[in-house]
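**Student:** After the sequence you'll find the predicted model.
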Amino acid sequence: MAQTILHPAATRGHANHGWLNSYHTFSFANYHNPARMHFGALRVLNDDTVAGGKGFGAHPHNNMEIISIPLSGDLEHQDNMGNKAVIRQNDVQVMSAGTGVAHSEKNHSSTEQVKFLQIWLFPNEENVKPRYDQQTFRPEDRHNRLQQVLSPSPDDAGVWIQQDAWFHLGSLDAGFATEYQLKRPGNGVYAFVLEGDVTIDGQTLHRRDGFGIWETDKLQITADSNAELLLMEVPMEL
């Protein structure tokens, strides 16, 4: 019997710093909820809006897989590995922090907001050599299908990370139904609804709701309206 956990959008932690408006699905910074520390290897899911000309100054990370997915606007990245890039909608960026990396993220525009997801996963191996990657994905390749954007292997589709995890994005028309088959026994899936309404294994979900499901090998997904969906398959055991 599948196990599930529901996190309605309105139950997330929230911090509005003026320049940064952030919603936290899991405990982060000043939001601490012992019942919401992580979902398996998924440690952080932040839904961030950064004002024009603002951003996060250089700060360190280690032994964490950090994924950024811009939803609108442009995000400027710089790190001490020599990477400087602009990440836009339809891009996915990953940093394997490993032994340690310092980076900054700021709004590339001085006037327009940037909205992005900041996601952290625990790695399956610590103290690896830090690594940066980003890729651009065609939005038409996720229309009424699940587009793989992240995997554990450089030989598989999407950016790759130091964890047995797979991410998929879907842009689904109202009434469209599909199935997601888990890639690895013992994994679970955390679904995050970016826009619209979907039903997953009988659970109705709305914009920015989160839904975790594990002890199953597949999910049934139906779009109840035009919808945008992120599926994050992650190990449940750390």
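**Tutor:** All right, it came through fine.
**Student:** all contacts plus neighbour counts: C-alpha atoms, from now on.
**Tutor:** OK.
**Student:** what separates stretch 54-70 from the chain centre, distance-wise?
**Tutor:** Between the centre of stretch 54-70 and the centre of its chain there are 13 Å (CA atoms, centre = their mean, to the nearest Å).
**Student:** Just the buried positions in it, please.
**Tutor:** 54-55, 61-70 (16 or more other CA atoms under 10 Å).
**Student:** Among those residues, which pair sits farthest apart?
**Tutor:** Using CA to CA, the buried residues of stretch 54-70 reach their maximum pairwise distance at Lys54 and Asn63, which is 26.5 Å.
**Student:** hang on, the earlier thing: with secondary structure and distance to His77 as new columns, can the buried residues of stretch 54-70 be given to me in TSV?
**Tutor:** TSV is the format used below for the buried residues of stretch 54-70 (DSSP: H, G, I helix; E, B strand; the rest coil; distance: CA to CA, whole Å):
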residue	secondary structure	distance to His77
Lys54	coil	12
Gly55	strand	10
His61	strand	14
Asn62	coil	17
Asn63	coil	19
Met64	coil	17
Glu65	strand	16
Ile66	strand	13
Ile67	strand	12
Ser68	strand	10
Ile69	strand	12
Pro70	strand	12
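**Student:** Tell me the one of the residues you listed nearest Gly100?
**Tutor:** Asn62 (4.3 Å).
**Student:** Tell me which residues touch that closest one, please.
**Tutor:** 97-101, 127 (CA atoms under 8 Å, 6 or more residues apart in numbering).
**Student:** got the contact list for the closest residue to it other than its chain neighbours?
**Tutor:** If the residues on either side of it in the chain are set aside, Asn62 comes closest to Gly100, at 4.3 Å by CA to CA, 6 or more residues apart in numbering. Counting by CA under 8 Å, 6+ apart, Gly100 makes contact with 60-63, 127, 130.
**Student:** Quick check: Gly100 vs Tyr31, distance?
**Tutor:** Per CA to CA, to the nearest Å, Gly100 is found 25 Å from Tyr31.
**Student:** Likewise for Ala227?
**Tutor:** Counting by CA to CA, the gap from Ala227 to Tyr31 is 29 Å.
**Student:** Below is structure B, check it against A:
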Amino acid sequence: MIKQTPGRIYLADQHGFITTPQYSRCSVFSFADYADEQRPATGRLLAFNEETLAGGQRSSLPVWEDAYVVLLPLTGEIKYTSSGGQAAVVQVEEVEVRALPAGATLELANLFEEEPVSFLHIWLRAGSLAKASSAVFSYGFEQLENTLAEVVPAGTGTPVALPFSLSLGRFAGRHEATYRPAYPDSLFFCYVLAGAFEVEGRLLHAKDGLAVWETEEAELEALSNNALVVTLEVQA
């Protein structure tokens, strides 16, 4: 991989970190109590957070504009409640996408009293929503082996067609994958959950992120075993 397309690396040691007795949160972009003018939202992609909730704890988040919130558990399970009493429990090998209007409140709770749970919550601008809605997408870890598996497809799952898709992959060292965006003006964003990758000529370690624009395809190569990555294609 020798070519380089327009993009930006978000190094792990430059993310925003918030730690309280209830939770610890790592934010790639400015979010909630973490504000950095050098880390603004990228198009529709408003926030990308990796969070750990302590046993029996919860966190409450205001929804400041119409948004899709993607919840992806990494360990354990999360109870996910929004304004109006809509609640669900989402667990490992599931991804929940919830469409929430501005002014709503989102509460995330750890149902385990003793053990922490970790998860991603990703926020994307929705534009305009008539009402709240949700959808759950299931996958199996065997589907992720040495490939980028599309878990959340664009255009399905809620009354408003989703303007993004989400893929996951787990790779052995030196295995490669190519992602071809469905739309030429999409943002391609990837976040390394574990291991190391070379993505479009950039070296990424665990917790690093990369945004790439104006690309017909994005090439990934795992540089370690059990390397795990999540990718988003976000329409303009």
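**Tutor:** Yes, it's here. Keep in mind the model is a prediction, meaning the values are calculated, not measured.
**Student:** re earlier: distance-wise, check the residue nearest to Asn62 of the first structure relative to Gln134 of the first structure.
**Tutor:** Distance from Gly100 of the first structure to Gln134 of the first structure, by CA to CA: 19 Å.
**Student:** Isn't Asp79 of the first structure up against Ala97?
**Tutor:** No - Asp79 of the first structure is beyond contact range of Ala97, at 10.8 Å (criterion: CA atoms under 8 Å).
**Student:** For those two, indicate the residue with more neighbours.
**Tutor:** Ala97 (25 against 18; other CA atoms under 10 Å).
**Student:** residue in the second structure matching that one?
**Tutor:** Alignment note: Ala97 of the first structure maps to Leu100 in the second structure; criterion TM-score structural alignment.
**Student:** List the contacts of the closest residue to its match other than its chain neighbours.
**Tutor:** Spatial nearest neighbour of Leu100 of the second structure, chain neighbours left out: Ala132 (4.9 Å); criterion: CA to CA, 6+ apart. Residues in contact with Ala132 of the second structure (CA under 8 Å, 6+ apart) are 98-101.
**Student:** Ala132 of the second structure -> the first structure?
**Tutor:** In the first structure, Ala132 of the second structure lands on Pro130 (TM-score structural alignment).
**Student:** who's in contact with the one residue sitting closest to the centre of the second structure?
**Tutor:** For the second structure, the residue lying nearest the average C-alpha position, counting by CA atoms, centre = their mean, turns out to be Ile122 (4.3 Å). By CA under 8 Å, 6+ apart, the contact set of Ile122 of the second structure is 46-49, 69-71.
**Student:** Dump the residues you listed to CSV, plus distance to Val234 of the second structure.
**Tutor:** Listed next are these as CSV, based on distance: CA to CA, whole Å:
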residue, distance to Val234 of the second structure
Leu46, 11
Ala47, 12
Phe48, 13
Asn49, 16
Val69, 13
Val70, 13
Leu71, 16
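**Student:** Which of these are conserved in the first structure?
**Tutor:** Among the contacts of Ile122 of the second structure, the ones still in contact in the first structure (both residues aligned by TM-score structural alignment, their matches' CA atoms under 8 Å) are 46-49, 69-71.
**Student:** Can you give me the distance of the aligned partner of Val189 of the first structure in the second structure to Ala47 of the second structure?
**Tutor:** Using TM-score structural alignment, the partner of Val189 of the first structure in the second structure is Phe188. Distance of Phe188 of the second structure to Ala47 of the second structure, given as CA to CA: 14 Å.
**Student:** So between these two, which is more surrounded?
**Tutor:** Phe188 (24 against 21).
**Student:** Shouldn't that one be within a helix?
**Tutor:** No - assignment of Phe188 of the second structure by DSSP: H, G, I helix; E, B strand; the rest coil gives strand, placing it outside any helix.
**Student:** Isn't it up against Val234?
**Tutor:** Yes - between Phe188 of the second structure and Val234 there is a contact at 6.5 Å, judged by CA under 8 Å.
**Student:** ranges for the helices of the second structure?
**Tutor:** In the second structure, no helices are defined using DSSP state H.
**Student:** Neighbours of Val101 of the first structure, how many?
**Tutor:** Neighbour number of Val101 of the first structure under other CA under 10 Å is 21.
**Student:** Same question for Gln38 of the second structure.
**Tutor:** With other CA under 10 Å as criterion, Gln38 of the second structure counts 8.
**Student:** what does Leu203 of the second structure give?
**Tutor:** 16.
**Student:** for it, what are its contacts?
**Tutor:** Neighbours of Leu203 of the second structure in contact, by CA under 8 Å, 6+ apart: 196-197.
**Student:** how near is it to Ser24 of the second structure?
**Tutor:** With the distance defined as CA to CA, Leu203 of the second structure ends up 26 Å from Ser24 of the second structure.
**Student:** ditto for Lys79 of the second structure
**Tutor:** From Lys79 of the second structure to Ser24 of the second structure the distance is 17 Å (CA to CA).
**Student:** Could you do Ser30 of the second structure as well?
**Tutor:** 15 Å.
**Student:** Who has more neighbours out of the two?
**Tutor:** Ser30 (20 against 15).
**Student:** what's the counterpart of the more buried one in the first structure?
**Tutor:** Ser30 of the second structure maps onto Ser27 in the first structure, by TM-score structural alignment.
**Student:** Arg36 is in contact with its match, correct?
**Tutor:** Yes - between Ser27 of the first structure and Arg36 there is a contact under CA under 8 Å: 6.0 Å.
**Student:** Tell me the counterpart of Ala88 of the second structure in the first structure.
**Tutor:** Aligned counterpart of Ala88 of the second structure in the first structure: Ala85 (TM-score structural alignment).
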